[in-house]
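# with the sequence up front, the predicted model follows.
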Amino acid sequence: MSMNIALSGLNAARSAISNTSNNIANAETAGYRGARAHFGDLFSSSPFSPVKTQTGNGVELQQIRRSFEQGALENTGNILDMAIEGRGFFTLRDQNGGQIYSRAGAFGMDRDGTIVNNEGLELLTRPVAANGAPLGGGAAQLSPLSIPMKSGTPQATGAADLQVSLPANGPLSTPPFDAADPATYAESTPIEVRGADGTVRDATVYFARTQVPGGGTPDTIYTAHLVVDGTTMTTAAPELTFDADGQMTAPGGPISFTGAGDTIDVDFAGSRLDTGGFAVDRYAHDGRGLDALQGLEVDDQGVIWASYGDQAAQAMGQVALAGFNNEQGLRPLGSASFAATQASGDAMIGGPQTEGLGSLRASALEGSNVDLTEEMVNLISSQRNYQASAKALETSSSLTQTIMNIRS
C-alpha cells in the first residue's frame, strides 16, 4: 500500500511539473491562458477499522484550471491586431463551419480580403449600418468579414485629350491601315481607356502620314486610327492637318471614334509638327476605375472601417465578442483557442463594451498571462515533491526488501 501511495505522489508531482513546464513554454504565446493543477487526497474507509487508525491512499489529479486574468497588452502597429481588455473572446469560424473562441488577436487578410488569424480561421463579425451603428446579430447572424480590395462607381471613357508632336519629315504610309503592318502607319502610342466596369482596355492610337507638302500644297496630313481591344474603331473625319509652320489647322474639335457599341471623342487640340521625333505631350480622359483600398481602421466599438481613394470611410462590420457564464468549462483546443461545452454554457454574443464584455484595442496584442516568477517557484516546489515521493518509494522498497530477507 505504501508503495502505491508513494507512486501516486510521483505521478502527481510529474503532472504538476508538466503543467508548469507548459506554462513556461507558452510565456510568449499571445492570448495564452495559464493553467494550474489541482489535486485531492484519496481516502477509503472501512467499517471494521477505527477512523483514528486509518491513513490516506495517496493523491489524484482532480482538475487543470485555467486562469482568465488579463494579460499584458503590447502595441504592434498592425491595424488588424486586436486585444480585448476585460471579459470576452474573439469569435472564429473553423474549417468545418463551427465556432471557436480565442483571446489571441493577431489577424490579417488572406488573398480574398477575408480577415483571418494565423491559422486561417475566419474572424466573425456583426452587421452594421452605414454610420457604423451595430444592427444586432446573435450567434446565427455572425459572418466572416471580407474587405473588398476596390470600391466605388466606375465610368467608361467617353472623351479624351491627346496632344502629340508628330515628325515633320518622313515617308508616306502605305494604305490601307493595318495595325499589324508598320508600313501602314508612321507612329503609335498606347493610351488608357476604361470600360464600363472601370477596367483598363487595350487601346492604341496610330498615326498614318497620308500627305506631305508639295504639289502646290504646304499642308501635312496625318490620319488617326484608334484600335481598342483589337477592333479598329471607325470615324468620319480622321485627318489631322498641319500648315507650313507645323500648327494644326483641322479638325476644329474632337474626332469621334465608334466601334463595338462604344463612342470615344478624342481631342487632338494643341498637336503640332516637330523636327524631332514623335512625343506625347499630354493625355487625359474622363474614364474612372474603382478606387483601391487605402487603409483600415478599428474603432473602440470594434467597428472596422475601410477607406477607398477620396471616398468617406465605409463601415464594414463589428468584431463579435463572446462571453460565458462558466469560462472554466471551456474545452482547450490549442493555439490559445477554446470550444464551448455544456459546462461552459452557450456563448453570449455582443459587441465590445456591451453585455458585460470588455473593450477592444486596435494595433495591440494581449500576451500570455503567465507569471514566470511564480511558475519558477512552482517548478522548484514540484521538483521537491517529486524527490520526496521518490524517497518514500525508495523507503517502502527497502522495507519490503528487509521483510523478504527476514523470511529467507
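Perfect, I can see it now. Just so we're clear, the structure is a prediction, and the values are computed from it rather than from any experiment.

# rest of the way, CA atoms for contacts and neighbours
Fine.

# any idea which strand is longest in the protein?
Across the chain, the longest stretch assigned as strand under DSSP state E is strand 200-211.

# show me what counts as buried in that one.
The neighbour-count check on strand 200-211 (16 or more other CA atoms under 10 Å) flags 200, 203-211 as buried.

# nearest to residue 348 among those?
Using CA to CA, residue 200 comes nearest to residue 348 of these, at 47.8 Å.

# was I right to think that closest one contacts residue 228?
No: here residue 200 lies out of contact with residue 228, judged by CA atoms under 8 Å, at a distance of 10.5 Å.

# and residue 393, that's in a helix?
Yes: per DSSP: H, G, I helix; E, B strand; the rest coil, residue 393 lies within a helix segment.

# so who does it touch?
When contacts are counted by CA atoms under 8 Å, 6 or more residues apart in numbering, residue 393 touches 2-3, 6-7.

# could you redo the last one with a cut-off of 6 Å?
If you count contacts by CA atoms under 6 Å, 6 or more residues apart in numbering, residue 393 has them with 3, 6.

# distance of it from residue 11?
12 Å (CA to CA, to the nearest Å).

# ok, now residue 365?
For residue 365, the distance to residue 11 - CA to CA - is 36 Å.

# these two - which one has more neighbours?
It is residue 365, of residue 365 and residue 11, that has more neighbours when counted by other CA atoms under 10 Å, with 27 against 16.

# tally up the residues packed near the closest residue in space to residue 1 that isn't next to it in sequence, please.
Computed as CA to CA, 6 or more residues apart in numbering, the closest residue to residue 1 that is not its neighbour in sequence is residue 57, at 7.6 Å. By other CA under 10 Å, 17 other residues sit near residue 57.

# this is the comparison structure:
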Amino acid sequence: MSYYTSLTGLKNAQTDLNVISHNIANAETNGFKKSTTHFADIVSSSVVTDPSLTVGIGSRVAEIKQNFTSGAVEQTGNALDLAIGGEGFFTTVSPTSGQTQYTRNGAFSVDGSGYIKNAEGGRLQIFPNTNGTVNTAVRQDALVAPTNAAGSTLASVTIDQEGQLVASYDDGSSINVGTVALANFTSPTGLKQIGDSSWKVSGKSGPAAYGAPGSGAFGPINSGQLERSNVDIAEELVDLISAQRYFQANAKAIDTATQISQTVINLRT
C-alpha cells in the first residue's frame, strides 16, 4: 500500500509542477490568468470499517483552479490597446468558425476590411447605438468604414472609458460606431481555457451576461493600456521549490518501502 500511496503523491507533484511551469511560461502573456492546484486525500473505508483504524491510501488532484485577479497594467499609447479596469471580458467571434470567445487581452487592431480584431483574427463585438441609446440586446462585429460617405479616409479610431467606439476621418468628421460589449459570468473559474488568453462558456461557468463598460459590475475601459499576466514570478518560484520537495519526499518514501521489502525478502531467504 505504501508504494501506491507514494505513487499518488508523485503523480500529484508532477501535476503541480506542470501547472507552475505553465504559469511561469506565461508570465509575459497579456491577459493570462494563473492557476493553482488543489489536492484531496483518498481514504480506504467501508460501512464496517472502524473509524479509529481507517487508513489513508494517498491523495488526488481535486481541482486546478484559475485565478482571475487583475494583472498589472502596462502603458502602450496605442488607442486600440484596451484594458478593463475591473470585472468583465472582451467578446470576440471567429469569422471562420463563428465561435464566441472571451478574453482579457485587449490588444486589438484594424484589418484591411475595417474589422477590429485580435491577433488570432477574432472580431471584437460591440453593441449598436440606436437613436443615441446603447442596445445591449444585440451584438455585432466592430467594423469601421475605411472611407466615409464623403470619400474621406479613416484617420483614427478611439475608444473612451464607456466603450464608445468613434471613427474619425480626414475631413474632420467622426462616426459613433457602437459600444464595446463586455461579458461577465456567475462563475468565471468555470470557464474553459482554449489558449491564446481566451476562454469559452462551459456548464460550470454559466451563460454570459453582457453589459456596457462602466455600468453595473462592468469595469471601465482604459485605452492605450494592456493588462499583463497576473503571475507573480517570486511566488511561483517558491511554489516550484515546494513542489520539488514534495516530489522528492514521495520518491524517498518509495525508496524506503523498497528497502523494507528487500530486508523482509532477505530474512525469508
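Everything's here; your move. Computed from a predicted structure; not experimentally measured.

# care to give me the TM-score?
Once superposed, the chains reach a TM-score of 0.96 (TM-score structural alignment, normalised by the length of the second structure), with 268 aligned residues with a CA RMSD of 1.3 Å.

# re the thing from before, residues contacting the residue nearest to residue 1 of the first structure?
Residue 57 of the first structure sits in contact with 5, 42-43, where contact means CA under 6 Å, 6+ apart.

# secondary structure element for the residue nearest to residue 51 of the first structure when sequence neighbours are not counted?
Spatial nearest neighbour of residue 51 of the first structure, chain neighbours left out: residue 45 (7.3 Å); criterion: CA to CA, 6+ apart. Using DSSP states H and E, residue 45 of the first structure falls within no helix or strand.

# residue 45 of the first structure and residue 242 of the first structure, how far apart?
The value you get for residue 45 of the first structure to residue 242 of the first structure, if CA to CA is used, is 117 Å.

# ok, now residue 345 of the first structure?
For residue 345 of the first structure, the distance to residue 242 of the first structure - CA to CA - is 84 Å.

# so between the two, which is more surrounded?
residue 242 (24 against 15).

# residues in contact with the nearest residue to that one once chain neighbours are set aside?
Excluding its sequence neighbours, the residue lying closest to residue 242 of the first structure (CA to CA, 6+ apart) is residue 248, at 4.3 Å. Applying CA under 6 Å, 6+ apart, we find residue 248 of the first structure in contact with 241-242, 272.

# and if you look at residue 80 of the second structure?
Here residue 80 of the second structure is in contact with residue 108 (CA under 6 Å, 6+ apart).

# and it, what's its match in the first structure?
Aligned counterpart of residue 80 of the second structure in the first structure: residue 80 (TM-score structural alignment).

# quickly find the element holding that match.
Using DSSP H and E, no helix or strand contains residue 80 of the first structure.

# could you measure it against residue 298 of the first structure, distance?
On the measure of CA to CA, residue 80 of the first structure and residue 298 of the first structure end up 8 Å apart.

# again, but for residue 201 of the first structure
36 Å.

# could you do residue 191 of the first structure as well?
39 Å.

# quick one, which of these two is more surrounded?
Between residue 191 of the first structure and residue 298, counted using other CA under 10 Å, the more crowded position is residue 298 (22 against 19).

# centre-most residue in the first structure?
Closest residue to the average C-alpha location of the first structure: residue 109 at 1.3 Å, with CA atoms, centre = their mean.

# list the contacts for that residue?
115-116.

# let's see 10 Å
80, 115-118, 120, 122, 145-147 (CA atoms under 10 Å, 6 or more residues apart in numbering).

# now swap in residue 267 of the second structure and tell me
Residue 267 of the second structure neighbours (CA under 10 Å, 6+ apart): residue 261.

# and the gap between residue 113 of the first structure and residue 146 of the first structure?
From residue 113 of the first structure to residue 146 of the first structure the distance is 5 Å (CA to CA).

# and the two? which has more neighbours close in?
residue 146 (17 against 13).

# show me what the more buried one lines up with in the second structure.
Match for residue 146 of the first structure (TM-score structural alignment): residue 143.

# what sits against its match?
Residue 143 of the second structure neighbours (CA under 10 Å, 6+ apart): 110-111, 113-117, 123-126, 165, 167, 177-178.

# next one: residue 75 of the first structure
Contact partners of residue 75 of the first structure, counting by CA under 10 Å, 6+ apart, are 81-83, 361-366.

# can you put these in JSON lines and add secondary structure?
Formatted as JSON lines, these follow (three-state DSSP):
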{"residue": "81", "secondary structure": "coil"}
{"residue": "82", "secondary structure": "strand"}
{"residue": "83", "secondary structure": "strand"}
{"residue": "361", "secondary structure": "strand"}
{"residue": "362", "secondary structure": "strand"}
{"residue": "363", "secondary structure": "coil"}
{"residue": "364", "secondary structure": "strand"}
{"residue": "365", "secondary structure": "strand"}
{"residue": "366", "secondary structure": "strand"}
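
# count the residues that sit near residue 214 of the second structure.
Neighbour tally, residue 214 of the second structure, other CA under 10 Å: 18.

# what's the closest non-adjacent residue to it?
Residue 214 of the second structure sits nearest to residue 220 (CA to CA, 6+ apart), 4.3 Å away.

# counterpart of the one you found in the first structure?
Checking TM-score structural alignment: residue 220 of the second structure goes with residue 359.

# and its match, how many residues sit next to it?
Neighbour tally, residue 359 of the first structure, other CA under 10 Å: 19.

# hmm, residue 85 and it touching each other?
Yes: in terms of CA atoms under 10 Å, residue 359 of the first structure counts as a neighbour of residue 85; the distance is 5.2 Å.

# mutual contacts of these two, please.
352-353.

# now do the contacts for whatever residue of the second structure lines up with residue 318 of the first structure.
Residue pairing (TM-score structural alignment): residue 318 of the first structure is matched to residue 179 of the second structure. Contact partners of residue 179 of the second structure, counting by CA under 10 Å, 6+ apart, are 125-129, 133-136, 139, 142, 159-160, 162-166, 211-213.

# any of those buried? List them.
Buried among those (16+ other CA under 10 Å): 125-129, 134-136, 139, 142, 159-160, 162-166, 211-213.

# that older thread, residue 180 of the second structure versus the match of residue 146 of the first structure, what's the distance?
12 Å.

# overlap in contacts, these two.
124-126, 165.

# now render the residues you listed as TSV, adding secondary structure and distance to residue 259 of the second structure.
Below are these laid out as TSV (DSSP: H, G, I helix; E, B strand; the rest coil; distance: CA to CA, whole Å):
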residue	secondary structure	distance to residue 259 of the second structure
124	strand	62
125	strand	63
126	strand	66
165	strand	70
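
# fine by me, thanks again.
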